[in-house]
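Asker: Quick check, what structure comes out for this input:
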Amino acid sequence: MNKTLLGSIYLALASSIWGGMYVVVKIVVSVIPPLELVWLRYLVAIVALLMVGLITKQNWRIRKRDFILIVAIGVIGNAISIVAQEAGTMLSTAQMGAIITSSTPAFMVIFARLILKERMTLKQGLSIFLATVGVLLIICVGKLEFSSKLGGIALLVAALTWALMSVLVKRVPSDYSQMVVITYSILVAIILLTPFVLPRLHKLDMTQLAHPTIWGGMLYLGIVSTAGGFLLWNRGLQLLNVSSGGLFFFFQPLVGTLLGWLLLGETIGIMFWVGAALILTGVLFVIMKKK
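Answerer: The predicted structure follows:
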């Protein structure tokens, strides 16, 4: 199969999986609070990743000079970002979660400038402005309840921290397997969250956890969304350049919005679409190639 076509399939699948993730989180978080949900999701994911890593005989050794970088990726991306993302989805809607976090590629430009010293072009600056205005319209101007506004703020934090983590990943030496980097960063998040989660686990309703919808959702979040989605995305970017690959991020808000409407009965206001259009326009400015 053509490399471009295969890479496109990988990236489209990853983004579609993440779009569906917001609907699953919205259902599961009604039973499992965000902090506990992230922790349980990662336990499932790390078991899956370790099994695949052992079967494929990955090299798990990390050099000392790269240790701090891996820890930072785990804390910022896998702990703070994902907890904020799932808390934001709980307080708002699946559509809002998918749309606001789709501003991540635009915010990456800022961190690339600060950390990697990449030059910011006028087009990139405009994209940041449009994405920011779009997020503010959704959070502040739309006719939302106070909890939804808080959820929007949490989702914005998730987008910013995920963008920062994505730029930090670019500083990881290329001789490391992406599976190894993902596994270690998830392990860091588990270690960080465990002291906060363990005292709260006894409050979970085990009868509700036994429901097929809830444990099925947990398997989706851990194996499909976390382990599978990350690996599909990274593999796709190996076959396509980053600019072309970023275009497939659009599948996330589209799938999230569609599934939220179909499965959860969520409604969408005009201001939501105005904000979404600005965010997607801003992201498109970043990822489009110059002709």
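
Asker: from here on, contacts and neighbour counts on C-alpha atoms
Answerer: Noted.

Asker: I46: which element?
Answerer: Counting by DSSP states H and E, the element that carries I46 is helix 34-55.

Asker: From the contact counts, what lies against that helix?
Answerer: helix 82-91, helix 178-197, helix 212-219 (3 or more Cα pairs under 8 Å, 6 or more residues apart in numbering; DSSP states H and E).

Asker: okay, the ones you listed in a markdown table with distance to L204 and mean neighbour count next?
Answerer: Converted to a markdown table, the helices and strands packed on helix 34-55 look like this (distance: least, Cα to Cα, whole Å; neighbours: other Cα atoms under 10 Å):
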| stretch | distance to L204 | mean neighbour count |
| --- | --- | --- |
| helix 82-91 | 17 | 25 |
| helix 178-197 | 11 | 19 |
| helix 212-219 | 12 | 17 |
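
Asker: now the ones you listed as a markdown table including distance to I270?
Answerer: Output for those, formatted as a markdown table (distance: least, Cα to Cα, whole Å):
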| stretch | distance to I270 |
| --- | --- |
| helix 82-91 | 20 |
| helix 178-197 | 38 |
| helix 212-219 | 31 |
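
Asker: Please give the structure of this sequence too, so both can be compared:
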Amino acid sequence: MHPGVVYALLAAMLFGASTPFAKTLVGQMPPVALAGVLYLGSGIGLLACYGARALVQRKAQGQPIRLTRADVPWFAGAVAAGGIAGPLLLMVGLLSVSASSASLLLNMEGVLTSLLAWFVFKENVDRRIVIGMLLIVAAGVLLAFEQAPLAGLPWGALAIVGACLCWGIDNNLTRKVSASDPLQIAAAKGLVAGTVNLSIGLAMGATLPAAPTVLLAGVVGFCGYGLSLVLFVLALRHLGTARTGAYFSAAPFAGAALSLVLLGEVPGPLFWIAAALMGAGIWLHLTESHGHQHTHEALAHGHSHRHDAHHQHAHDFDWDGVEPHAHPHQHEPLTHVHAHYPDIHHRHGH
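Answerer: As a prediction, the model looks like this:
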């Protein structure tokens, strides 16, 4: 299996599993404070990992490429949309939506991520992916209908869809910096988003529960938001935004299954119809293949890599032969044919 697919599916499993755990914590602190604790737990945990890695990797050529000044606008937008607005809307939605249905509604993130990638950021689109996305949209509509009150709009479901839109924006902006160190990206995002959300919550009069509950929320954030984001950034590097979003659509199934076991929820018939539609959509994504003759333009960038068909460059330093390694490098123009994803080397037109 392609490494990018593995990264995306692992990220999906971690994020999906965090939803039912977050549901158990919603009633114990206000939504904005809970979002802050989740992200702060993510940031602190990843910062510790970042420091531990720095102690182990002492050779300069083994250090991942860090964020640059040119990356700051993209990264700031990603933090604002996905680190602040998205989690807050999700916590608000969880106040009135069951964890299992909320988990499946989160599939809308993949749809909105792909739509933005195709129509705003001009990533290539295949018919098979479009059909899969339509099935997922139909499933999301069914779930929103199931959550609708007798009168009025399903505000909880709409809040979760709003969170998915924020994460879709976040995912597309993060793709712009995905060649940089994913651990640095995720740690900085967690620290900034957590501090902002928690500060807003405390300023609004929120009080934190007992220390064990705060610690549990931090652990949930570290696994479901922190480690998941590191893997997601790696997937973006290998697959592009739309495909990563498509594979990430597996996240709600992990959350929904865990909700049924952990919380003892009994879903209605529409839940199972929606699950079948989403399953069919994800299957179409998983079985998609894309290959044609394409030309690589000259490109200079830096990221962790091996000396494969796309990395046949010389080194201006003494290389010890260890792979993968990271350093700025130059790609010469190249034309060839092979199956590929719209990764950081295949952002060509069609």
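
Asker: Report the TM-score for the pair.
Answerer: Scored against TM-score structural alignment, normalised by the length of the first structure, the superposed chains reach a TM-score of 0.81; 280 aligned residues with a Cα RMSD of 3.2 Å.

Asker: still on that earlier bit, select, out of the helices and strands packed on helix 34-55 of the first structure, the one closest to L11 of the first structure.
Answerer: Minimum separation from L11 of the first structure across these (Cα to Cα) falls at helix 178-197, 15.2 Å.

Asker: Average offset of the closest one relative to the second structure?
Answerer: Taking mean Cα distance after the TM-score superposition for the first structure, the mean distance separating helix 178-197 of the first structure from the aligned residues in the second structure is 2.8 Å.

Asker: Can you point out the buried residues in the next helix-or-strand element following that helix?
Answerer: Following helix 178-197 of the first structure in sequence order, the next helix or strand is helix 206-209 (DSSP H and E). Across helix 206-209 of the first structure, burial judged by 16 or more other Cα atoms under 10 Å covers L209.

Asker: The closest residue to R41 of the first structure other than its chain neighbours: what's it in contact with?
Answerer: Closest residue in space to R41 of the first structure, ignoring its immediate chain neighbours: G222 at 4.5 Å, by Cα to Cα, 6 or more residues apart in numbering. G222 of the first structure makes contact with L40, R41, Y42, L43, V44, A45, according to Cα atoms under 8 Å, 6 or more residues apart in numbering.

Asker: what's around the third one, how many residues?
Answerer: So the one you mean is Y42 of the first structure. 25 (other Cα atoms under 10 Å).

Asker: could you pull out the helices for the stretch 151-300 of the second structure?
Answerer: 155-175, 182-203, 211-221, 228-239, 241-248, 251-262, 269-286 (DSSP state H, counting those that start in this stretch).

Asker: Reformat those helices as TSV; add distance to E146 of the second structure.
Answerer: Below are the helices of the stretch 151-300 of the second structure laid out as TSV (distance: least, Cα to Cα, whole Å):
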stretch	distance to E146 of the second structure
helix 155-175	9
helix 182-203	30
helix 211-221	28
helix 228-239	29
helix 241-248	23
helix 251-262	15
helix 269-286	7
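
Asker: Quick check: which of those is buried the most?
Answerer: Each of these was scored by mean neighbour count; the highest is helix 241-248, a mean of 29, by mean count of other Cα atoms under 10 Å.

Asker: Which residue lies nearest the spatial centre of the second structure?
Answerer: F232 (4.8 Å; Cα atoms, centre = their mean).
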